[in-house]
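In: Next input, structure requested:
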Amino acid sequence: MVPRPDVVDHILPYIDAPLVKVLTGVRRCGKSTVLAMVMDELRSRGVPNDHIIRYNFDSLEFDDLKTARALYGAIRERVAPRAADSATTYLFLDEIQEVEDWERVVNSLMADFDVDIYVTGSNSRMMSSEISTHLTGRYVTFRVFPLSFREFLAFRRAAGENAEEGAGDTRRALADYLRRGGFPATALGGFSVEEIYAIVRDIYNSTIFTDIVRRNQIRKVDQLERIVRYTFDNVGRTFSAAAIAKYLKSQRRAIDEETVYSYLDKLERAYILHRCRRYDLAGKEILKTQEKYYLADTSLRYAVLGYDPDSVAAMLENLVYLELLRRGWEVFVGKVGDAEIDFVATRRERRMYLQVSQAIGSAQTEEREYGRLLAIRDSHPKYVLRTDDFAAGGHDGIRTMHVADFLLSDEW
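Out: Have a look, this model is predicted:
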C-alpha cells in the first residue's frame, strides 16, 4: 500500500474516542485502503489481530448479514468472548450502507460492548444529514477524495516511474494528472489513458445504476444520463435547473425544474458531483441561484464525454476546487457586482480569493483576472493560478503561482 498520510493522519487522533468514525466518498476513492492503514496503525500499537474485526459488505462472503439483526448477532458472537479481557475490540465495517438499518447495529454495539467502530459508505445514506438522525452526537465524519496531486506523484514513484523533482517535470505531471485523474485503482497499474477511462466508466456506471437508479427506483434513466452529460460538459459554469430543463426541451425531453433539482441532488449524494454555491461579497450572503458543479474526479468527464482540449481550463478549476476541499476549506463562487471570482475559500477566521486561468495571453485577459481581485478591498490573500509562463513577483499584492505549485504548497 502507498501511504496516504494526508488522509490517515486526520483519523488517528480519534482512535478510541467514543465516536463512530464515518468515512465517505465516491466509489473507489480509497476508503477501504484507508481502513487497512488504520488497522496497520493499531497493530503497530500492539493491538492483537483477534481484536481487529473487518467486514466488507461489497463481498458475497457477507451477503447474509445485510439485515440489522443478522449483523448484530454475527458481531456479538465475535466480540462477546473478548469482553472478559477488558480490551477494546476494533470494528471496521466497509460499505455499510448495504446493510439495512445499519445505524441501529452501530448504536447497539456501542451500548453493549467496548468497541471502537469505523465505517465507510458511498451513497446518500452516509451523508451527514442522514446519519445525524440516527447517530446523534456520536460520530465524526471524514471525507475521502481521490488522490491529490501530491499523492498522485507518490503513487507514480511507487510504480517505478521517474520522480518529478524539477519544476518542468512537476508541471508536465500536472497535465498527466488532469487527464488521468486520481482514482487509486488507476494509478499503480501502468494503464494507458484509454484503459484508465474504461476503469473509470465502470466506476461511473456502478455509481449511477447502483447508488442512484436502483436505490431511487428511477425509471427515466435516459433523462438522468442527459442531465449528467450536461453538468459534466458545463463544469465551472454557473447554470440553473431552468437552463437544464430548457436544454432538454430542445432535445424533445420535457422535464420540470423540480425533477432536475432532484436528479442533481442524487448525483451530489452519490459523491459524483460537488455543488459550489455563490457568495455575494458586497451583500455578504450566500445566493441560492446559478450555482456551479464540479466533479469528484477530472477523469470522470473524459471517461464519459471523451477528451476535449477546450475543457482543460474548467478541469484546472476542478483540481483547485477539490484541493481546497481536501484541506478543509469551505468554497464558494464569489460575486463582486457583475463580475465573478472563481473561488472564495474560508476556514474558520481565514479567507482567500483565487482566480484560475489556463493561460493569460493578452492584456485584456490579464486585466480581467487581476482586476477582479483588485476590486476586493480587504487584506486577505489573493491568488492568480495559471499554467503558462509568467514573470516572477507580485501584482499589486496579488500572488501569481503555477497551478502545480499551488497544489503542492504547504503555505496555505
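In: use CA for all of it now, contacts and neighbours both
Out: Fine.
In: Distance check, the residue of the chain most remote from its centre against residue 114.
Out: Here the chain reaches farthest from its C-alpha mean at residue 84, the gap being 40.9 Å by C-alpha atoms, centre = their mean. In this structure, residue 84 lies at 10 Å from residue 114, with C-alpha to C-alpha, to the nearest Å as the measure.
In: same question, residue 136
Out: Taken as C-alpha to C-alpha, the spacing of residue 136 relative to residue 114 amounts to 19 Å.
In: now the strands: where do they sit in the protein?
Out: Read by DSSP state E, the chain holds these strands, from start to end of the chain: 20-24, 52-56, 89-94, 115-121, 139-143, 273-280, 285-295, 330-336, 339-347, 350-357, 382-386, 394-395, 398-402.
In: here's the other one to compare against:
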Amino acid sequence: MINRPLYLDRIRPFIGKPIIKVVTGVRRSGKSTLLRLVQAELKNKGVSDDLMLDINLEAYSNREFKNPDALHAYIAEWIGETGGSEELHYLFLDEIQEVEAWEKLIPGLQVEFNIDVYLTGSNAHFLSSEFATYLSGRYVEFEVFPFSFSEFMRLRAEDGCVQTPDEAFDVYRVLGGFPFLAYLDYEQDPCREYLLSIYDTVVLKDMIERESIKDSALLGELLPFLIANIGHTFSGRSVERMLEGENISISIGSVLKYIQVACDANLLYRAPRVDVMSKKVFKNQEKYYLADHGIREAVYGNNDRNIDQVLENIVFVELIRYGWKVSVGDKPIEPSKNGSASKEIDFVATKGSRKLFIQVCYLLAEESTIAREFAPLEDLRSDFPKYVLSMDKVDRSQNGIIHKDIRTFLFEADELLK
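Out: Below is the predicted model:
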C-alpha cells in the first residue's frame, strides 16, 4: 500500500474534527486505499481497532446496509459495545451513494454520536447538489486521482523495477496511473482490458444507471468521440456537426447533458476558456480532459500517435491534483516578427494569489514550433511564471520564459505546485 502524502497532508488537519470528510474521484483511483492510510495513521497514534468501523457498501456481504435504518442500527450497536459516546469513534463508509437516503442519515450521525465520519463516493454529482444541500458547511471534500508520474516512479521502485525516468515515462504516458495496473506488471494487453472495464463501469453505474439515461447507445457514440479529442476545443454545436458527419444524429441539448454527466462521474474535466486580459469567461470553445489518460488508450488507442494531446492531459491533471483551477487562455495578440499570430495559452492556472501560464508540446524540433509555443507567452505582460513544457532535453528558456522537460516538471511538482 503506497503512501500518498499529497492527500494525507490535506486530510490530516481535519482528523478528529467534527466535520465530515468526503473522498471523491473516478472509480479505482485509490479512494478506499486512502481511507486505509488514514486508519493506519490513527493506529500509529494509539487508536484501537475497536474504535474504527470500515464498511464497503458495494460489497455483497454488506447489502443490508443499503437500508439506512439497518446501517444506523449497526452503527449504534457498535458504538454502544465499544465505549459508548465517551470515546471518539471513527466511521469509514465506502461508496456512500449506495445507501438509500444517505443524505438524511449522515448529518445526524455526528449529532447523535461522538463520531468522526469519512465517506467515499464515485461521482461528484451528489456533492454538487444533494450533499451541498444537506451538509452545507459541514463537510470538506478531497478529490483523489490515479497515480501521478512521481507516484508511479515510486511504486515501480518499491516493486524492485529499475527504470530510468525516460523508460518509466514511456509506460506511464500510454497506460496512465491507475493503481491496479501494478498487479498486471504493466503488460499492455491486460492493462488495456482492465482500463476498459473501469470505463465500462463508470459509464454503466455512474452515468447510465444513476442519471437514468435511456439512449445509452447514443452516449456510447459520443463518449469515445470526446475521449479521442481531449485537449481540442468544443462547443455543443461543433460536436453536433462533427457527429453528423459520422451519420450520428444528436441534439445540442443532449450533447451538453451527456458531457455534464461525464464530468459529474469524474471521468471528464472541463477547462473553460478565459480572456487573460479581461478575465471574461467564454461560454463555448471549452476543452475537456480525462481523469487519467490511460482510459484514452483503452477506449480509443493511439496515445503515442497523439502524444501532444496526451501530454496536455497529463499536465492538466497534475495541476488540478495539486488544487489549481485551470483555464484555457485566450489573448488577442499582434502577429510577431516571426509571423506567428497564435493567441491561445494552453493553461492559465490559479491557486489563491498564485498564477502560472503554461504551454505544452511534444518537441521543440523546429524554429517554427519554438515560435508558436513561446510567442503567446512573450507577448503576455505578466510577472507570474511562464512555462513551456516539452520532452526536449535541451533547455530552451528565453526572454523570462522557463522551458522544462515535462518529466522534470512532474518530478518537481511538489516544489512547483504545492
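In: What about residue 198 of structure 1, how many residues nearby?
Out: In terms of burial, residue 198 of structure 1 registers 15 neighbours under the definition other C-alpha atoms under 10 Å.
In: Residue in structure 1 paired with residue 111 of structure 2?
Out: Matched across to structure 1, residue 111 of structure 2 falls on residue 111, judged by TM-score structural alignment.
In: Now for its match, how many residues are close by?
Out: Taking other C-alpha under 10 Å as the criterion, the count of residues near residue 111 of structure 1 is 10.
In: I'd like to know how far the residue nearest the centre of structure 1 sits from residue 4 of structure 1.
Out: Most central residue of structure 1, judged by C-alpha distance to the mean C-alpha position with C-alpha atoms, centre = their mean, is residue 145 at 3.9 Å. According to C-alpha to C-alpha, residue 145 of structure 1 and residue 4 of structure 1 sit 11 Å apart.
In: swap in residue 59 of structure 1?
Out: According to C-alpha to C-alpha, residue 59 of structure 1 and residue 4 of structure 1 sit 24 Å apart.
In: Looking at those two, which is more packed in?
Out: With other C-alpha under 10 Å as the criterion, residue 59 of structure 1 and residue 4 differ in neighbour count, and residue 4 comes out ahead with 18 against 10.
In: For that one, give its distance to residue 144 of structure 1.
Out: Taken as C-alpha to C-alpha, the spacing of residue 4 of structure 1 relative to residue 144 of structure 1 amounts to 11 Å.
In: Could you do residue 357 of structure 1 as well?
Out: With the distance defined as C-alpha to C-alpha, residue 357 of structure 1 ends up 27 Å from residue 144 of structure 1.
In: Of those two, which one has the most company?
Out: residue 357 (22 against 19).
In: Contacts only, for the counterpart of the more buried one in structure 2.
Out: In structure 2, the residue paired with residue 357 of structure 1 is residue 361, using TM-score structural alignment. Counting by C-alpha atoms under 8 Å, 6 or more residues apart in numbering, residue 361 of structure 2 touches 308, 311, 312, 373, 388, 389, 390, 391.
In: let's go with 7 Å and repeat that
Out: Residue 361 of structure 2 makes contact with 308, 389, 390 under the criterion C-alpha atoms under 7 Å, 6 or more residues apart in numbering.
In: before we move on, what about residue 45 of structure 2?
Out: No contacts exist for residue 45 of structure 2 under C-alpha under 7 Å, 6+ apart.
In: Please repeat the previous calculation with a cut-off of 10 Å.
Out: Contact partners of residue 45 of structure 2, counting by C-alpha atoms under 10 Å, 6 or more residues apart in numbering, are residue 39.
In: Then residue 417 of structure 2?
Out: Residue 417 of structure 2 is in contact with 318, 319, 320, 321, 322, 323, 324, 351, 354, 356, 409, 410, counting by C-alpha under 10 Å, 6+ apart.
In: Just the helices from the stretch 101-250 of structure 2, written as ranges.
Out: 102-112, 125-126, 132-134, 149-158, 165-175, 188-201, 210-211, 216-228, 236-244 (DSSP state H, counting those that start in this stretch).
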